[in-house]
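A.B. asks: let's see this in three dimensions:
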Amino acid sequence: MNEVYSKKMCLKEWAEQDRPREKLVCNGRRMLSDAELIAILIGSGSREETAVELSKRILANVENDLSELSKLTLNDLRAFKGIGEAKAITIMAALELGRRRKENIAKKKPQIKSSEDAYRILQPLYADLGHEEFWILLINTANKVIGQELISKGGSGMVGVDVKNIFEAVLHAKATGFIMSHNHPAGTLKPSKADIQLTDKIVQAAQYMDIRMLDHLIITDEGYYSFVDHDDL
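C.D. replies: All right, here's what the predicted structure looks like:
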């Protein structure tokens, strides 16, 4: 009696040109899908599914959004069958390298001529954060960025800011001005009453100390809000 059965082919049984590593060698990295690139990172799947199928399943869970994938924690990744600690760490490390590459690109444009320039430098600092942070860009007389400083970090809804820490950072760097920024993890770009009050307080202190407070940016995954652009300063 003929035994009829079906099984999924492992990657080694695929045509060589269809294997992610071989495909990259033959056709270049840009020809690979996100799932294929992740499959190369994790190396192997399981008896039930190939590395590519496992990668597709992970991506489907975040609606094929690499930004959302970057937000997954070690435990989130380990929750997928077939992903152990080593594979989860490899995925997280690769995504972090990508984030740092964006940050390095932003650093190549250190002169601030508009709110968009400031946003391009600041955005990588807030990428994939699930909590609020407050950063400042330190500016010299030529409006070039000479440093960046994390002032404080908080929870998902608010961050406390000690005004003294801002001016200590500015004076320590011998900066003549600064740009404030913080993120809204929930995604709203509208400044809160507390945001407005804090901005007014710091503007007054900066004027008293003859230091330029150039702007305050609220940053989300979708864009930014500039106090200067909206005539709020």
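
A.B. asks: contacts and neighbour counts: CA atoms only from here.
C.D. replies: Will do.

A.B. asks: what about the residue nearest to Glu48 when sequence neighbours are not counted, which SS state?
C.D. replies: For Glu48, ignoring the flanking residues on the chain, the nearest one in space by C-alpha to C-alpha, 6 or more residues apart in numbering is Lys8 at 7.5 Å. Under DSSP: H, G, I helix; E, B strand; the rest coil, Lys8 falls in the coil class.

A.B. asks: how close does Lys8 get to Pro191?
C.D. replies: 53 Å (C-alpha to C-alpha, to the nearest Å).

A.B. asks: neighbour count: the two, which is higher?
C.D. replies: More crowded of Lys8 and Pro191, by other C-alpha atoms under 10 Å: Pro191, with 15 against 10.

A.B. asks: quick check, the more buried one in contact with Ile218.
C.D. replies: Yes: Pro191 is within contact range of Ile218, at 7.3 Å (criterion: C-alpha atoms under 8 Å).

A.B. asks: ok, Arg47 to Met9 distance?
C.D. replies: 10 Å.

A.B. asks: an error on my part: the question was meant for Ser70.
C.D. replies: 30 Å.

A.B. asks: what about the helices in this structure?
C.D. replies: Ranges of helices in the chain, per DSSP state H, are 20-27, 34-42, 51-61, 66-70, 74-78, 85-107, 115-126, 163-172, 193-208.

A.B. asks: before we move on, the earlier item: my guess is the residue nearest to Glu48 contacts Ala51. True?
C.D. replies: No: with contacts counted by C-alpha under 8 Å, Lys8 stays clear of Ala51, the gap being 11.8 Å.

A.B. asks: which residues do these two both contact?
C.D. replies: Counting by C-alpha atoms under 8 Å, 6 or more residues apart in numbering, Lys8 and Ala51 have no contacts in common.

A.B. asks: please generate a structure for the following sequence too, so the two can be compared:
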Amino acid sequence: MHEKEKLTIKSWALDDRPREKLLSKGILALSDAELIAILIGSGNKSESAVALSKRILKESNASINELAKLSVEKLMLFKGIGEAKAITIITALELGKRRRLETALEKSNIHSSKDAANIMQPIIGDLQHEEFWVLFLNNSNKVVAQHQISKGGLTATVVDVRLLFKRALELASVAIIICHNHPSGKLQPSTSDKNITQKIKEASITLDIKLLDHIIITEKTYFSFADEGIL
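C.D. replies: Here you go, the predicted model:
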């Protein structure tokens, strides 16, 4: 092979061509690496797009969620991944995330803490900083809006309670669920988490807007104040 020749999809053996495999066997037959290989189209001088994709996944702990956290700059550290390919990978993963969120919102009547967690996990579960969000509900426990109240650093975010309830009154909400993430993965609420919950609960009683739950979201699971009986 000429030194400058790239290992494009067309140069592979037929069994190694993910596009053809998709057409002949269906998309479910493709591995994560093969799907990524279709996105990037070609590898580098020494490895095919599939081999490059396998290496990227391996260094992401074989996790699509970990891969989704990589920036354009970090993806470009892999030989064969330029800016355009990095942007393509990030865009595809973001679309998948938004599809999951859209599906959750289509079933947005809240019957349990899990329903609320399913809505919020795609939004804040894998962030590297804290964000504080509120789900605003009507009298049928349907989510009429979700709104970011604040975002902060690795371990904390400042919440303006007045802004939270201003939005609730504008939406004529009868109930709210507050949510924030713990980038550390630690589920247990901190003292500040408990304090802000109590502050919001007291305001909700005054305004006759019920605080149904406070949910702490991590990448893989969640903690519910209501389920634990500490609301």
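
A.B. asks: TM-score of the superposition?
C.D. replies: Once superposed, the chains reach a TM-score of 0.95 (TM-score structural alignment, normalised by the length of structure 2), with 226 aligned residues with a C-alpha RMSD of 1.3 Å.

A.B. asks: thinking again about what came up before, and the helices of structure 1: which comes nearest Asp229 of structure 1?
C.D. replies: Asp229 of structure 1 lies closest, by C-alpha to C-alpha, to one member of the helices of structure 1: helix 115-126, at 7.5 Å.

A.B. asks: spatially central residue in structure 2, please.
C.D. replies: Pro122 (3.3 Å; C-alpha atoms, centre = their mean).

A.B. asks: excluding chain neighbours, what is closest to the counterpart of that one in structure 1?
C.D. replies: Counting by TM-score structural alignment, Pro122 of structure 2 lines up with Pro124 in structure 1. With C-alpha to C-alpha, 6+ apart as the criterion, Pro124 of structure 1 has its nearest non-adjacent residue at 5.3 Å, and that residue is Glu103.

A.B. asks: neighbours around that neighbour, how many?
C.D. replies: Around Glu103 of structure 1 there are 18 other residues, counting by other C-alpha under 10 Å.

A.B. asks: ok, now Thr220 of structure 1?
C.D. replies: 21.

A.B. asks: how about Ala62 of structure 2?
C.D. replies: 15.

A.B. asks: any idea how far Glu73 of structure 2 lies from Phe132 of structure 2?
C.D. replies: 27 Å.

A.B. asks: those two: who's more crowded?
C.D. replies: Phe132 (20 against 13).

A.B. asks: how about the helices of structure 1 in TSV, adding distance to Thr141 of structure 1?
C.D. replies: Formatted as TSV, the helices of structure 1 follow (distance: least, C-alpha to C-alpha, whole Å):
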stretch	distance to Thr141 of structure 1
helix 20-27	48
helix 34-42	44
helix 51-61	46
helix 66-70	36
helix 74-78	43
helix 85-107	18
helix 115-126	16
helix 163-172	13
helix 193-208	15
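
A.B. asks: Ser181 of structure 1 is nearest to which of the ones you listed?
C.D. replies: Nearest to Ser181 of structure 1, of the helices of structure 1 and by C-alpha to C-alpha, is helix 115-126 at 7.8 Å.

A.B. asks: buried ones in the closest one?
C.D. replies: Ser115, Ala118, Tyr119, Arg120, Ile121, Leu122, Gln123, Pro124, Leu125, Tyr126 (16 or more other C-alpha atoms under 10 Å).

A.B. asks: for the residue nearest to the second one when sequence neighbours are not counted, what are its contacts?
C.D. replies: Of all residues not flanking Ala118 of structure 1 in the chain, Ile112 sits nearest, at 6.1 Å (C-alpha to C-alpha, 6+ apart). Applying C-alpha under 8 Å, 6+ apart, one finds that Ile112 of structure 1 lies in contact with Ala118, Asn143, Lys144, Val145.

A.B. asks: can we see that at 7 Å?
C.D. replies: Ile112 of structure 1 makes contacts with Ala118, Asn143, Lys144, as judged by C-alpha atoms under 7 Å, 6 or more residues apart in numbering.

A.B. asks: of the residues you listed, which is the nearest to Leu37 of structure 1?
C.D. replies: Ala118 (31.9 Å).

A.B. asks: for Lys87 of structure 1, see how far away the closest one is.
C.D. replies: Counting by C-alpha to C-alpha, the gap from Ala118 of structure 1 to Lys87 of structure 1 is 36 Å.

A.B. asks: kindly report the same for Gly160 of structure 1.
C.D. replies: Gly160 of structure 1 sits 36 Å away from Lys87 of structure 1, going by C-alpha to C-alpha.

A.B. asks: between the two, which one's more packed in?
C.D. replies: Remark: of Gly160 of structure 1 and Lys87, Lys87 carries more neighbours, 19 against 14, as counted by other C-alpha under 10 Å.

A.B. asks: about what we covered before: measure the residue nearest to the centre of structure 2 to Thr103 of structure 2 for me?
C.D. replies: 11 Å.

A.B. asks: and for the aligned residue in structure 1 for Leu22 of structure 2, the neighbour number?
C.D. replies: When structure 1 is aligned by TM-score structural alignment, Leu22 of structure 2 is paired with Leu24. Leu24 of structure 1 has 18 neighbours, counted by other C-alpha under 10 Å.

A.B. asks: contacts only, for Leu24 of structure 1.
C.D. replies: Contact analysis of Leu24 of structure 1 by C-alpha under 7 Å, 6+ apart lists Leu32.

A.B. asks: pretty sure Phe223 of structure 2 contacts Ile215?
C.D. replies: Yes: the pair Phe223 of structure 2 / Ile215 is scored as a contact, 5.5 Å apart, by C-alpha atoms under 7 Å.

A.B. asks: what's Asn183 of structure 1 aligned with over in structure 2?
C.D. replies: Using TM-score structural alignment, Asn183 of structure 1 pairs with Asn181 in structure 2.
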